[in-house]
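Undergrad: Structure, please.
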Amino acid sequence: MGLLGILVALAILIGLAFRGWSVLLLAPAAALVAALFAGEPLLAHWTQTFMASTARFIAQFFPLFLLGALFGKLMEASGSVSVIASWMVTRLGEHRAILAVVLAGALVTYGGVSLFVAFFVLAPMAQELFRSAGIPRRLMPATIVLGTSTFTMSAMPGTPSIQNAIPMPFFGTTPFAAPGLGIIASAIMLAFGLWWLGREAAAAARNGEALGGGMPASIDSLAGNEMLRERATTAREFDPAELGHGVHAKDEPSVPAAALPLIVVVLVNLSMSLFFLPRLDIGFLAQARWGGITLSDVGGVWAVVTALFAAIVTVLALNFRRLPSLRETMDAGANASVLPAVSVASLVGFGAVVAAMPAFEMVRDWVLGIGGGPLVSLAVATNILAALTGSASGGLTIALDALGSTYMARAAEIGLNPELLHRVAVIGSGTLDSLPHNGAVVTLLAVCGSTHRESYRDIVMVGIVGAILALVAVIVIGSVVGSF
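TA: Alright, predicted model coming up:
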């Protein structure tokens, strides 16, 4: 009955979430269903298991949600994202339209700008560029996915994405874990994605395929779509309802001023991770008042938080006089972080209750018994949970909460570098999370004025197949030569 309860709870969570029900209601309800089938105490699991795990996730990662959303909103309101994307598109031109959109998306998201902010900036530019180049509109969503939701989310060393931050407390790693393998994975994702998109564009030109006449949706047209919002906020760290709030600057910054905050994110993150934090005397963290922890438990999060804070200060310093209503814009950025953080934390709470069920031992034994060693089983676990929850961050945290310590113990037994676990876990979470019900996929299709029937096959190829190829390469290379 316990295993049946877990399956019923998952079916309730997935089915109703796909229909637009709030995860804030579904996650505790589904957790209680699992506990009920197992004959476990309901109220104790709600207040002591579910809420304790939810609160722990918020305590660890809410600063990243807050500063990441605030930074993205300031970059959008100041016009910096538009300037960077326009510059990239102008430099490469319509003859390299696909590459221009991909690199523009990669540049802003690797610099810490939220995915949904990038969506709304890139879609209109891609529309005009693709029309001029004679590329079908159906390829727009996949092109944007390749630049914003693949290698810059899970593989590039130092990426400030929440997915790259989640394994750090579990494995004692930094945002730059396994940098060589991350670069190899990024190259595979980028090369495969560009090959596929180029192939499709060439085939469309040979066949005389119509360009398509749909138009990208405006922020205002999607801001009131509550079903879309519920799906989106479990998928990424920005509430799209806040994109229409705040006041935009009337004039745009220069290209150097627009790009400087992104450079600050990368440089400060690198400096904190590799130079400053390891040299600090922080033995005081071992005291009970600080939780009896070490630098490895918090260093990675501290590095990203500091980088985002420095970037926010840079944006404000460069654009203070240009932002007509700074308080309103910053309020919108802060508000954009709350619902995603609590939604993902609720999924984590649900996972904690499921992991506490006696029947979960069967699931754990099955996952750990997958052939190929801990890297393969970790990849399978993160893939499955990200697919089931429709959330890379939620699925990744659930997997590591339940199995992270076990993987660390097994890694120690065989001499496996935790950095390799980190990179495999993050890339694994960013593959099957892009199934049709994923909030980011649904939002992007709506933003581009496209449908699953028109564009989803290409999203699968660049967002799932390319990522799986990169994941396999990292596992094979890492198993042979280790982490580097």
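Undergrad: C-alpha from now on. contacts and neighbour counts both.
TA: Fine.
Undergrad: Could you look up the SS state of Ile475?
TA: Following DSSP: H, G, I helix; E, B strand; the rest coil, Ile475 is assigned to helix.
Undergrad: Please apply the same query to Glu252.
TA: Assignment for Glu252 (three-state DSSP): coil.
Undergrad: next one: Gly371
TA: Put simply, Gly371 is coil when judged by three-state DSSP.
Undergrad: measure it to Val380 for me?
TA: According to C-alpha to C-alpha, to the nearest Å, Gly371 and Val380 sit 11 Å apart.
Undergrad: To check against the first, give me the structure of this:
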Amino acid sequence: MDVITLSPLAIGLGLFGMLASLALLVGFAYRGWTVLLLAPFAAMLAAAISGEPILAHWTQTFMLSAARFLAQFFPLFLLGALFGKLMEDSGSVKAIASFMTEKLGAHRAILAVVIGGALVTYGGVSLFVAFFVLAPMATALFQAANIPRRLMPAAIALGTSTFTMSALPGTPAIQNAIPMPFFGTTPFAAPGLGIIASIVMVVFGLWWLSLQQARAKAASEGFDGFSKAGKATKPPASDNLVRERASVSQSFDPEEAKRGHISEDLPAFGVAVAPLVLVVLTNFVMNVIVLPRIDADYLGDVRWGETSLAAVGGVWGVCVALTVAIVVLVLLNRRRLPALRETIDAGANASVLPVLSVGSLVGYGAVIAALPAFALVREWVLGIGGGPLVSLAVATNLLAALTGSASGGLTIALDALGSTYLQLAGQYGIDPALLHRVAVISSGTLDSLPHNGAVVTLLAVCGSTHRESYRDIVIVGILGALLALVVVIVLGSLFGSF
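TA: The predicted model follows:
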């Protein structure tokens, strides 16, 4: 139904239903209610207020869209969580952190934490696994250098949750995979722009943290603040509130982090880092050399869903890369994994709640996009000045902010408007790779609001609070990413994708 044919009352009710359902979803999710129930309930509320068939939307819109997301991305959630857990239990992540501590030392504490976090997350280790290993490393370094504890979360966030998640070409982060089926791109989309964006984020973040370190030193503020009293207490990282928020923002269920057996016998740095290097190299070889040379015309048959290699090749490449890295990791560290079955079970289980939670958010977005009054929202978004790149950035930023999830907000935006932006790209002569990079960087900006699960978990494992540390997270995680996004849009508009 065209929005023009709707009565003003129907349009008003439709818009009110969207806003009311969104307020309910955001409000209760922030309080720790599971989105597995919240998302379908909020979607059905919007449908009911709009006068749409509730059960039809639940089974034919919500569930089909959620199932499509699972069909596309569950292998990445599964393999990514498994790889992260194996890296943790083999002692590889801790070995890398120890190596960075030894080589850079306390006098370069901030840089050591940022590089350590970047190394493990760019190699495919789950964000939450990295948090639990990097926090003790950061604590030891910051305490030795007498740098305020309150700067620890921002330093870890800069290394794990910014450029390695959304900008560096080839990153296996789920956010970098989501646009691939929509735009027919690979994880290495717009590599030059991605590298430039990464440099902007790193330089800006390190400048800010160094500035804060210098100010703290001048004010005689030490590791525990201005006095030993008032030291922040560490909330339990397995708290249900933390778990529910975390599961919609990243691809690892924190509850599974305590299962398995972490090796006390740490591997050598070369052994520890080898699987990470393999992820990047195999991903590159698959997407740049192998897949473009295979004949995949058979994918157009009904049997294979009438798809194309461009739509699935990017996901295939990441899956093969993670699989190869997992096999090599187990072979290199078999004696360090005495409870291998338990570790594998924990890694596999850690993927289930996040993928279902994000899938529920995707189903919610599909119902909202199917409501007749959503045409007004679509027209408003597409009418934002600056062209398709700017409107795509705004739409993705808003949805990531409202859901507190980079992956959820990005998928909702592309489910609703991805095909439209692809058509506009053809009209404006925009390379889909540029759309890919703008969308991914946009998803990793305003998602880091106070209700974001990664923020909540990070503060918990660092023993800090929003009041103490959130401002610095905003500067390095949001402001730095927004600055990089502006640079990418300007350069992409002037010179195209490169």
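Undergrad: Please say which of Gly371 and Val380 of the first structure ends up with more neighbours.
TA: Under the neighbour definition other C-alpha atoms under 10 Å, Gly371 of the first structure and Val380 were set side by side, and Val380 has more, 20 against 10.
Undergrad: That one and Ala387 of the first structure, how far apart?
TA: Distance of Val380 of the first structure to Ala387 of the first structure, given as C-alpha to C-alpha: 11 Å.
Undergrad: swap in Gly373 of the first structure?
TA: 22 Å.
Undergrad: Which one's more surrounded, these two?
TA: A side-by-side neighbour count of Gly373 of the first structure and Ala387, using other C-alpha under 10 Å, places Ala387 first with 23 against 15.
Undergrad: So the more buried one sits against Ser434, correct?
TA: Yes - with contact defined as C-alpha atoms under 8 Å, Ala387 of the first structure reaches Ser434; the gap is 7.4 Å.
Undergrad: State the next helix or strand along the chain beyond the helix ranked longest in the first structure.
TA: Ranked by number of residues, the top helix in the first structure under DSSP state H is helix 326-356. Downstream of helix 326-356 of the first structure, the next assigned helix or strand under DSSP states H and E is helix 360-368.
Undergrad: What strand or helix carries Gly15 of the first structure?
TA: Here Gly15 of the first structure is assigned to helix 2-18, by DSSP H and E.
Undergrad: once aligned to the second structure, how far is that helix on average?
TA: Here the mean offset of helix 2-18 of the first structure against the second structure after fitting is 0.3 Å, by mean C-alpha distance after the TM-score superposition for the first structure.
Undergrad: Whichever helix or strand comes after that helix packs against which elements?
TA: Counting by DSSP H and E, the next helix or strand C-terminal to helix 2-18 of the first structure is helix 23-38. Judged by 3 or more C-alpha pairs under 8 Å, 6 or more residues apart in numbering; DSSP states H and E, helix 23-38 of the first structure is in contact with helix 2-18, helix 42-44, helix 326-356.
Undergrad: give me that answer again for 10 Å
TA: Applying 3 or more C-alpha pairs under 10 Å, 6 or more residues apart in numbering; DSSP states H and E, we find helix 23-38 of the first structure packed against helix 2-18, helix 42-44, helix 226-235, helix 326-356.
Undergrad: Need those in CSV (columns: distance to Ala473 of the first structure).
TA: Below are these laid out as CSV (distance: least, C-alpha to C-alpha, whole Å):
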stretch, distance to Ala473 of the first structure
helix 2-18, 31
helix 42-44, 44
helix 226-235, 26
helix 326-356, 29
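Undergrad: Can I get these in a markdown table including mean neighbour count and distance to Ala470 of the first structure?
TA: Formatted as a markdown table, those follow (neighbours: other C-alpha atoms under 10 Å; distance: least, C-alpha to C-alpha, whole Å):
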| stretch | mean neighbour count | distance to Ala470 of the first structure |
| --- | --- | --- |
| helix 2-18 | 19 | 27 |
| helix 42-44 | 14 | 42 |
| helix 226-235 | 24 | 21 |
| helix 326-356 | 24 | 26 |
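Undergrad: So which of the ones you listed is nearest Leu99 of the first structure?
TA: Of all these, the one in closest proximity to Leu99 of the first structure, counting by C-alpha to C-alpha, is helix 226-235 (25.3 Å).
Undergrad: mean shift between that closest one and the second structure?
TA: Its matched residues in the second structure lie on average 0.5 Å from helix 226-235 of the first structure after superposition (mean C-alpha distance after the TM-score superposition for the first structure).
Undergrad: What span of the second structure is that helix aligned with?
TA: Mapped onto the second structure using TM-score structural alignment, helix 226-235 of the first structure spans residues 240-249.
Undergrad: now stretch 417-425 of the first structure
TA: Under TM-score structural alignment, stretch 417-425 of the first structure corresponds to residues 431-439 of the second structure.
Undergrad: which residues sit in contact with Asp251 of the second structure?
TA: Wrong residue type there; residue 251 of the second structure is Ser, not Asp. Residues counted as contacts of Ser251 of the second structure (C-alpha atoms under 10 Å, 6 or more residues apart in numbering) are 76-78, 80-81, 126-128, 173-175, 350-355, 357-358, 407.
Undergrad: Would you check how far apart Lys103 of the second structure and Gln213 of the second structure are?
TA: For Lys103 of the second structure relative to Gln213 of the second structure (C-alpha to C-alpha), the value is 21 Å.
Undergrad: And for Leu491 of the second structure?
TA: Remark: distance between Leu491 of the second structure and Gln213 of the second structure (C-alpha to C-alpha) = 32 Å.
Undergrad: Among the two, which residue is more densely surrounded?
TA: The residue with more neighbours, out of Leu491 of the second structure and Gln213, is Gln213; 19 against 15, by other C-alpha under 10 Å.
Undergrad: burial count for the residue in the second structure that Gly68 of the first structure lines up against?
TA: Correspondence of Gly68 of the first structure to the second structure, assessed by TM-score structural alignment: Gly80. Gly80 of the second structure has 28 neighbours, counted by other C-alpha under 10 Å.
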